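J.: below is the structure, and that's it, no one-letter string:
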């Protein structure tokens, strides 16, 4: 079974096989009879037996873990994934489709949302363009399986980027009001006194005031593996994590709120499936924060990995290359005409395949905070420095006089994440924003993506270059900023027009919860 590449056997030795660390071994029921106390015995095979006072033995049934338990335990993310794979899979989608056909349960509107990273992975395997993959997935899900809508999560990603930029600017302004202005001057003075090539330990001073304010650095929140890791092991950094919902969960809000209202459908009458590059997204969809108690439904009911969708094609005996290029749905899809060829294309966003949050937020902050309309490496306003490995980079926004105005960074993989966490906890992190991703290489290298493929001899791609190949395909989409897409703005304005501020906050933002562990009794974990 394939696990997320966020955590691997060779990466920090953090894999824990299913054991008492990630399941509840026994269900212990309280006895009303104080004289009836008993003992628990564990045999060589790991079976649990209750031994009564008279010496009798009764084998206890092992209690299985639930989705919420996965988020509550202090074990590893990867072990939890093995449980979730069986509870959120293509079989669950098949059940809903069969129920719709035979009328055994109330009819549901089935919505499938597809991530651009998954499209890129499928495009790499089948040697198609991103828009061709999207059109053929529409044909497969709608015409072959009977799904009602197929949407593009890139649409919700743009809403998440807009909201993330708004949150960063709010945090930065609050940071300045709470003494950050003096801290920035201090940092600038230090840079003038020291050569920029000095060791990092001599350049990362003055961050403690930032840390105490709990405003900056703002840490990206779209990677559930990183968020789950922070909640379980580093509760002190949670105030720094962006509260803006990830693209997946922003799409959940769109589908279960905006679409439900627009089509006069109850949220619990919609079954929402997200196709994602990462198994950890199953964990994210299961969070209690994304559950609507009023309608007893989740914003995202089921998450399928890219590999699971490809497996569905095989199960349904569908030749993906023979599927027609059908029209896409008219809402929640970031598609349009290529400005050069005038051919239908999928629109993208500038930046990495992890969503482009760093690049977009940096550009928005430069414009709104420092009135810079154009910032890039080409005009010298942005300087990028690569760290000791390719998965850590620093981004500096420079003023015309050379001063550094903003300090951003990207940290992929748990070695880099641990370094960032260590600096934040010690108050020595001077970055204003950090894009954090658990997978080395980012979302294009998600654990749910397709493995390297053996293509034809003409277009052969080496295994070591496969992720870069997928990344290159992802970048073929024309970069269109969210604020330049009229469809995004129109939906946003219509969606939020009649909502109260509290409702808006609930739709666009989320919260995080530190997990506390009782080391004396592993079965008494509180969260």
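T.: That came through fine. Note that this is a predicted model, so its numbers are computed, not measured.
J.: please count neighbours and contacts with C-alpha atoms only from this point.
T.: OK.
J.: list the buried residues of stretch 176-195.
T.: Under the neighbour-count criterion of 16 or more other Cα atoms under 10 Å, stretch 176-195 has 180, 183-184, 187, 190 buried.
J.: same deal with stretch 252-264?
T.: Within stretch 252-264, the residues scored as buried using 16+ other Cα under 10 Å are 252-260.
J.: try stretch 117-126
T.: Neighbour-count burial for stretch 117-126 [16+ other Cα under 10 Å]: 117-125.
J.: ok, now stretch 327-336?
T.: Quick answer for stretch 327-336 (16+ other Cα under 10 Å): 328, 331-335.
J.: could you do stretch 307-316 as well?
T.: 307-310, 312.
J.: ok, stretch 96-114 next?
T.: 96-97, 100, 107-114.
J.: before we move on, the earlier item: just give me the closest of the buried residues of stretch 252-264 to residue 173.
T.: residue 253 (27.7 Å; Cα to Cα).
J.: so that closest one lies in a helix, does it not?
T.: Yes - under DSSP: H, G, I helix; E, B strand; the rest coil, residue 253 falls within a helix.
J.: the top strand by length along the chain: what's the following helix or strand?
T.: Within the chain, and with DSSP state E defining each element, the longest strand by residue count is strand 404-412. Proceeding N to C from strand 404-412, the next assigned helix or strand is helix 414-426, under DSSP states H and E.
J.: ok now do the residue nearest to residue 392 when sequence neighbours are not counted, which residues does it touch?
T.: Using Cα to Cα, 6 or more residues apart in numbering and skipping residues adjacent in sequence, the residue nearest residue 392 is residue 411, 4.8 Å away. For residue 411, the contact set (Cα atoms under 8 Å, 6 or more residues apart in numbering) comprises 391-393, 417, 420, 434-437.
J.: against that first model, consider the following:
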């Protein structure tokens, strides 16, 4: 067995959970070549394959993504009201609120931008880490397991998700069963290992599995966004739908405007920089943006630094075209351009997922009722939110760069 996959496959004695991002699970053909038409049974075949390796449960992140969207909506409303209530400079600096789910963006902000940009970043964890918190702090207890008995693997479109999972912020200590060593709890990561979708393809090929011939296993419904017909549902957008969800919620809560129609994003520089606005009585009251790719990202950062950014919320992704173009995704086949692949993935992604309001998700409601209490509660802040830390370079590193 290749050592490349050993961290994931040496887990037969644990209760194993795999939580794939839907950005990775888009079509039956997606794990062999570029998909040409939607094949929604890929999740069921992936479940069959992964369980053949000893995995006990294969979960979809969409339910937890809905929860992170709700937390993000409530955080935005709190920041907006704080900025409106006082002229204090510290309060005013709470906007624009910058999304926090992209680890490449977070790493760049901490290492290169420092303390002046970090207060603007949403404190809500990414869906990957929120899923880890839910599994290790709640789900395992309901199933009669201790957190250290669960090995949680995620499948993500991005290599930086591996770095995110290794952050010290996402490690906690379990209580020791040995009373004489009560203060020496075991350090437990919320996410134990991360595989990219490309690595899952490598694993399938390494095991010489005919993916088309695999039987379809029932989807584990523990945290699955499945309707009565077995269809997956969630928000639109291949990068989490943050701007759209927060915009609709803010329009409703702050200005009493229910927006049921598709949102009209206006292209500013290119398709990776789009904006969205709400007008009330001829006045622009909300202005949001989608900002993908480092070139566009740096433009936003400059505006924030000079206090010339007129957006209240920005959905930030380091990769051009967002998560579907993540560095860990399966590469285009010979003769196919990256743009053609992205266009195909976007079409398939949207065809295979029914759009649904996160606030009406019964699974999310149950998680709040049984575990977190309500959005923005102290327990939610403890498990669903995090902090950021500017990386101080050593003198040696500064001299080396100079």
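T.: Everything's here; your move. Bear in mind that the values here come from a model prediction, so they are computed numbers and not experimental data.
J.: overlay the chains and give the TM-score.
T.: The TM-score (TM-score structural alignment, normalised by the length of the second structure) is 0.89; 383 aligned residues with a Cα RMSD of 2.5 Å.
J.: follow-up on the earlier one: now, the buried residues of stretch 327-336 of the first structure that are in strands?
T.: Counting by DSSP E, these contribute residue 335 to strands.
J.: which residue ranges of the second structure form strands?
T.: Under DSSP E, the second structure gives strands at 15-20, 57-58, 97-98, 150-156, 171-174, 186-189, 193-196, 233-234, 266-270, 273-280, 283-292, 313-317, 354-355.
J.: could you tell me where the first one falls in the first structure?
T.: On the first structure, the counterpart of strand 15-20 of the second structure by TM-score structural alignment is residues 109-114.
J.: how much does the matching stretch stray from the second structure?
T.: Averaged over the aligned pairs, stretch 109-114 of the first structure sits 0.4 Å from the second structure after superposition, using mean Cα distance after the TM-score superposition for the first structure.
J.: just give me how far that stretch sits from the chain centre.
T.: What separates the centre of stretch 109-114 of the first structure from the centre of its chain is 18 Å, taken as Cα atoms, centre = their mean, to the nearest Å.
J.: residues making contact with that stretch?
T.: Residues from elsewhere that reach stretch 109-114 of the first structure (Cα under 8 Å, 6+ apart): 141, 147-153, 251, 255, 269-276.
J.: same thing but 7 Å
T.: For stretch 109-114 of the first structure, contacts defined as Cα atoms under 7 Å, 6 or more residues apart in numbering pick out 147-153, 269-276.
J.: put the buried members of these into a PyMOL selection.
T.: Applying 16+ other Cα under 10 Å to the contacts of stretch 109-114 of the first structure, the buried members can be selected in PyMOL as follows:
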select buried, resi 147+149+150+151+152+153+269+270+271+272+273+274+275+276
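J.: what's the farthest-apart pair in the contacts of stretch 109-114 of the first structure?
T.: Maximum pairwise distance among those (Cα to Cα): 22.5 Å, between 269 and 276.
J.: the second structure: which residue goes with residue 464 of the first structure?
T.: In the second structure, the residue paired with residue 464 of the first structure according to TM-score structural alignment is residue 339.
J.: meant to ask about residue 384 of the first structure, not that
T.: In the second structure, the residue paired with residue 384 of the first structure according to TM-score structural alignment is residue 265.
J.: how many residues are close by its match?
T.: Number of residues near residue 265 of the second structure (other Cα atoms under 10 Å) recorded here: 16.
J.: now swap in residue 147 of the second structure and tell me
T.: Every residue meeting other Cα under 10 Å relative to residue 147 of the second structure is counted, giving 25.
J.: what does residue 524 of the first structure give?
T.: Look at residue 524 of the first structure: counted by other Cα under 10 Å, it has 12 neighbours.
J.: ok, now which ones touch it?
T.: Counting by Cα under 7 Å, 6+ apart, residue 524 of the first structure has contacts residue 518.
J.: rerun that using 8 Å as the cut-off
T.: 517-518.
J.: with residue 454 of the first structure instead?
T.: Listed by Cα under 8 Å, 6+ apart, the contact partners of residue 454 of the first structure are 460-461.
J.: please report how far it lies from residue 244 of the first structure.
T.: 39 Å (Cα to Cα, to the nearest Å).
J.: from residue 329 of the second structure, how far off is the equivalent of residue 225 of the first structure over in the second structure?
T.: Structural alignment (TM-score structural alignment) places residue 225 of the first structure against residue 104 in the second structure. For residue 104 of the second structure, the distance to residue 329 of the second structure equals 15 Å [Cα to Cα].
J.: which one's more surrounded, these two?
T.: Applying other Cα under 10 Å to residue 104 of the second structure and residue 329 shows that residue 329 carries more neighbours, namely 23 against 20.
J.: now do the same for the more buried one: its match in the first structure.
T.: When the first structure is aligned by TM-score structural alignment, residue 329 of the second structure is paired with residue 449.
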